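In: build me a model from this:
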Amino acid sequence: MRLMYTECAACVLLLLLVVVYFPAKPPSPPSLTASMERTNYLHGIKGLFKHKRFLVILVAYSVPTGVFGGLGAALDMVLDGVGVSQYQAGWIGFYATVGGCAAALLMSRIADQFLRHMKMMLLFLFVSGTAACLWLVLLRMSYIPVNLWSLYLSNILMGVFIYASIPLFFELGCEASYPIAEGVTVGVLTIANNVTGVIFLSVMQIPKIGVVWMPWATLGSAAVGIPLLLLFKENYTRTDIDTQRIIVPEPDPYRATSINTNTKVG
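Out: As a prediction, the model looks like this:
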């Protein structure tokens, strides 16, 4: 309980700092496309759900990350069947989350250096993440010898590969849905992730369902992302404008400027 109060106080402090310090916008636009007119929020949300390429990203992102997040919330119950205490399960989940955060920062930097290769990076992460999920399933079902270090490593690798995909999905989703505003796109992706996690955890309300199904569901959710990514067609219109592969008139900072990039929403 004391930890929760401490976290709450930290969140309130950060909120106050944001309100007091951060301006509504920077002195100049961070990119060329940031200064251009975008679809408004209501039309943007409607457009996203008519956008087939974005819907592929939506499912490929929200299902694996939402399910893995739900697994972390119930990890102590899942690993109880192989003799892991709640205390040990807590540390396993902690290191998986920390490893995932570090990997996400690293992948963000790598993606900056290798533009237009995010699909390939995501495929690598998901193939590797699926392998890590399979390892956990084999351990949990006692198909292979179980030891604490194997459980630690399998869960940490799951966190590393699945969570490292999040910034790439956000970026690829924004590229796919351009010119819809990034805030709308990322907001819808985040909501879908949370809804998936709620549905996953709600299944536990079914009487006598147990927890053995959870590692299997996590494995299936990670594997689902692979064919979806293979079917996804990359398009970097926003990046092409920002890097001047598509030439547009230079706008005044934050002055709404309409452009025609022959890009359709949907």
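
In: hey, let's count contacts and neighbours off CA atoms from now on
Out: Noted.

In: got the residue ranges for the helices in the stretch 151-266 of the chain?
Out: Assigned by DSSP state H, counting those that start in this stretch, the helices in the stretch 151-266 of the chain fall at 166-177, 182-202, 213-231, 237-242.

In: which of those helices sits most buried?
Out: helix 166-177 (a mean of 22; mean count of other CA atoms under 10 Å).

In: what is the burial count for residue 92?
Out: 23 (other CA atoms under 10 Å).

In: using the three-state scheme, assign it.
Out: Classification of residue 92 using DSSP: H, G, I helix; E, B strand; the rest coil returns helix.

In: so what's it up against?
Out: By CA atoms under 8 Å, 6 or more residues apart in numbering, residue 92 lies in contact with 151, 152, 155, 156.

In: setting aside sequence neighbours, what's the nearest residue to residue 80?
Out: Spatial nearest neighbour of residue 80, excluding adjacent residues (CA to CA, 6 or more residues apart in numbering): residue 86 at 7.6 Å.

In: pretty sure the one you found is touching residue 76, no?
Out: Yes. With contacts counted by CA atoms under 8 Å, residue 86 reaches residue 76, the gap being 5.0 Å.

In: what about the residue nearest the centre of the chain, distance to residue 148?
Out: With distances taken as CA atoms, centre = their mean, residue 166 lies nearest the centre of the chain, 2.8 Å away. Distance, residue 166 to residue 148, by CA to CA, to the nearest Å: 28 Å.

In: quick one more, to check against the first:
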Amino acid sequence: MFIQSIEVHCVKLLVVTKTNQQQEGSLLNSIIQSSKTRIHLMTDRQNFRVYPQRFWVLFIFALLAFNQTMFWLTFSPIAGPSRIFFNISEATIDLLLNWGPIIFLPTLPFVYLLLNTHHGFRKCVRIFAIVPVVATLLRLFPLIIVSSTSEKFHDIAVLFLHIGQILIALTGPISMALVSQLSCIWFPSHERTRSTTFAILGATSGGAIAFVVEPRLVSEAWHIPRLLYMHTGQAIFVCILTLAYFPAEPPSPPSAAADMLKINHLIHIRPIQRLKKFAFDIFHCCRNLSCILMIISGAIMGGVFAAWGGLFATILAPLGYTEIEAGWFGFGQTVASVIGSIAIGYIADLPRFRRSFKLLILISLTLCFIFCLFFQLSVRTIIWPKEPILPSSSASIGVLLSIIGFFSGATSPLFYESLAEIMYPFPESLTTSILVYIFNIITLCFIAIAPNQYKLMNLLVFLMIGLSILMVTCARITYNRKDEELRKCQEPENKISEDVKHI
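Out: Alright, predicted model coming up:
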């Protein structure tokens, strides 16, 4: 009996122990679940999501940038017919083009201030959509109220052409300064470089298409109204698409950087304080040597190539190449730069290369430098003004310029994204704005040199690529934005682990 009672007691003890273990296990699970729930509520803003609308936003922005560049370049590809139809000089056509960088410089700070307000991105894009409609309609106005054969047509048309081009130039900063911020607001970290690439390529493609399509649409001077009507239709169509649906921001941010940007934009600051903050932020950027080196390097590459691309006809004329051939060389270079940007953008978003921006930039610049050297040896420069050292053909010149375009285009999105990483948590639009501002200053300087000094300009391109390589080599790219995003993603897991340890 005694032994049986002991056995019964042991069985009861085992049952109670097992029950307690089950209860403790259940309690442990409930604590973990409670911790997860609590952390979920505490870090609700860290539950990042992406939305398919991001592709629509990118498409609309790229389309607007495409139109802006095409409208800005309206009269340069058809300079001959424009002189005849409007009875204007070559200097007037150059001024219509140069309104772009001239207006860009004073306008950019205002675009930056508007962009960094609550829903500032959508405000800028709406302006980007509406202003070109007004500008293209104003360019058409003289054709509606006055006959092109009238004596008054010249005076009226020139005035409205200048007003239209100035308005189009006003949207230039929006086209260039918003690209990195668009990527941050809508795209996750592993898609940002490609997004920046496609945002940049909208403007690049517009320029390439303008120089290829417009001369064929306007083979005669009296065809110019047809082109202006087409531009007005383009502007109205894209404006309708933009106003019909263009969300201000995604319901949930796609990354920690986007979340930080959203929080900053919700803080209401008076305009004068915002202006002071802008000046302070610029000062902070200027104190960062790596930031300055990357900005100057990127601006030099963009500015020099922008001015050099318009000189192919002059550079290659002594070697017997026609303007048509030079135009196709320029088009091939632009297409190659588009392909290069897309290719490197894809590579930079791969896990293996997300922290290798400097390596990718240096490889691209070095290869660009090497093939630019071969091009220099194939044409006349200040060093060998009479005869080039290497023989050339249409095929060799086309291939060399295309390869140069490929690798120069490849660096463009990398400069934007590198600067965003270096200066985080400052908004991406800050470094982008400084970069494109200096880019336009350099473009204006080289445009002033270019017309009468094409041999010097030819050599300067080669030297500037070498200078860019040296500056990028000396710069130190830190991935502050990626580090912060990684830390934010790991915080919930670390808090759960700490709660479990305390049980």
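
In: now the TM-score, please.
Out: Here the TM-score for the pair of chains, by TM-score structural alignment, normalised by the length of structure 1, is 0.85; 247 aligned residues with a CA RMSD of 2.3 Å.

In: the more surrounded of residue 86 and residue 76 of structure 1?
Out: Neighbours were counted for residue 86 of structure 1 and for residue 76 using other CA under 10 Å; residue 76 has more, 20 against 14.

In: what's the matching residue for that one over in structure 2?
Out: Per TM-score structural alignment, the equivalent position to residue 76 of structure 1 in structure 2 is residue 313.

In: what lines up with residue 162 of structure 1 in structure 2?
Out: By TM-score structural alignment, residue 162 of structure 1 lines up with residue 408.

In: which residues touch its match?
Out: Contacts for residue 408 of structure 2 were tallied using CA under 8 Å, 6+ apart; they are 301, 337, 340, 364, 365, 368.

In: ok, those in structure 1: which stay?
Out: Contacts conserved in structure 1 for these, counting by both residues aligned by TM-score structural alignment, their matches' CA atoms under 8 Å: 301, 337, 364, 365, 368.

In: quick check: the aligned residue for the fourth one in structure 1?
Out: Taking TM-score structural alignment, residue 365 of structure 2 has residue 126 as its aligned residue in structure 1.

In: residues contacting that match?
Out: 161, 162, 222, 223, 225, 226.

In: I'd like those laid out as TSV, including distance to residue 197 of structure 1.
Out: Below are the contacts of residue 126 of structure 1 laid out as TSV (distance: CA to CA, whole Å):
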residue	distance to residue 197 of structure 1
161	18
162	14
222	14
223	17
225	16
226	20
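
In: among these, which one lies nearest to residue 199 of structure 1?
Out: The closest of the contacts of residue 126 of structure 1 to residue 199 of structure 1 turns out to be residue 222 (CA to CA; 16.2 Å).

In: for residue 337 of structure 2, see how far away residue 344 of structure 2 is.
Out: To residue 337 of structure 2, residue 344 of structure 2 is 10 Å away according to CA to CA.

In: can you check which part of structure 2 stretch 173-180 of structure 1 sits on?
Out: Mapping stretch 173-180 of structure 1 onto structure 2 (TM-score structural alignment) gives residues 419-426.

In: now tell me what touches that stretch from outside.
Out: With CA under 8 Å, 6+ apart as the contact definition, stretch 419-426 of structure 2 has outside contacts at 180, 257, 260, 281, 285, 290-291, 294-295, 427-428, 431-432, 477-482.

In: measure it end to end?
Out: End-to-end distance for stretch 419-426 of structure 2: 10 Å, by CA to CA.

In: please enumerate the helices of the stretch 51-200 of structure 2.
Out: 53-72, 79-86, 90-115, 120-145, 153-170, 172-177, 179-186, 192-217.

In: report the angle between the fifth one and helix 79-86.
Out: With axes from the mean of the first three to the mean of the last three CA atoms, to 10 degrees defining the directions, helix 153-170 of structure 2 sits at 130 degrees from helix 79-86.

In: and helix 153-170 of structure 2, what does it pack onto?
Out: Based on contacts counted as 3 or more CA pairs under 8 Å, 6 or more residues apart in numbering; DSSP states H and E, the elements that helix 153-170 of structure 2 packs against are helix 53-72, helix 79-86, helix 90-115, helix 120-145.

In: quick one: which of those helices is nearest residue 248 of structure 2?
Out: Nearest to residue 248 of structure 2, of all those, is helix 120-145, at 5.1 Å by CA to CA.

In: for the closest one, which helices and strands make contact with it?
Out: The contact analysis (3+ CA pairs under 8 Å, 6+ apart) places helix 120-145 of structure 2 against helix 53-72, helix 90-115, helix 153-170, helix 172-177, helix 224-244.

In: read off where that helix ends up in structure 1.
Out: Under TM-score structural alignment, helix 120-145 of structure 2 has no counterpart anywhere in structure 1.

In: for the counterpart of residue 198 of structure 1 in structure 2, which non-adjacent residue is spatially closest?
Out: For residue 198 of structure 1, the aligned position in structure 2 is residue 444, judged by TM-score structural alignment. Computed as CA to CA, 6+ apart, the closest residue to residue 444 of structure 2 that is not its neighbour in sequence is residue 101, at 6.8 Å.

In: same thing with residue 139 of structure 1?
Out: In space, and not counting its chain neighbours, residue 139 of structure 1 is closest to residue 146: 5.5 Å by CA to CA, 6+ apart.

In: what does the one you found align to in structure 2?
Out: Using TM-score structural alignment, residue 146 of structure 1 pairs with residue 392 in structure 2.

In: residue 216 of structure 1 now?
Out: Alignment note: residue 216 of structure 1 maps to residue 459 in structure 2; criterion TM-score structural alignment.

In: measure the residue mapped onto residue 228 of structure 1 from structure 2 to residue 437 of structure 2 for me?
Out: Taking TM-score structural alignment, the alignment pairs residue 228 of structure 1 with residue 471 from structure 2. Residue 471 of structure 2 sits 19 Å away from residue 437 of structure 2, going by CA to CA.

In: need the three-state assignment for the equivalent of residue 27 of structure 1 over in structure 2.
Out: Residue 27 of structure 1 maps onto residue 251 of structure 2 when the alignment is built from TM-score structural alignment. Counting by three-state DSSP, the backbone at residue 251 of structure 2 sits in coil.

In: and what of the one 3 residues further on?
Out: Reduced to three states with three-state DSSP, the structure at residue 254 of structure 2 is coil.

In: is it in contact with residue 183, as I believe?
Out: No. Residue 254 of structure 2 lies out of contact with residue 183 (CA under 8 Å); the separation is 9.9 Å.

In: and these two? Which one has more around it.
Out: Neighbour totals were compared for residue 254 of structure 2 and residue 183, and residue 183 leads with 26 against 23 (other CA under 10 Å).

In: so who does the more buried one touch?
Out: 191, 192, 193, 195, 196.
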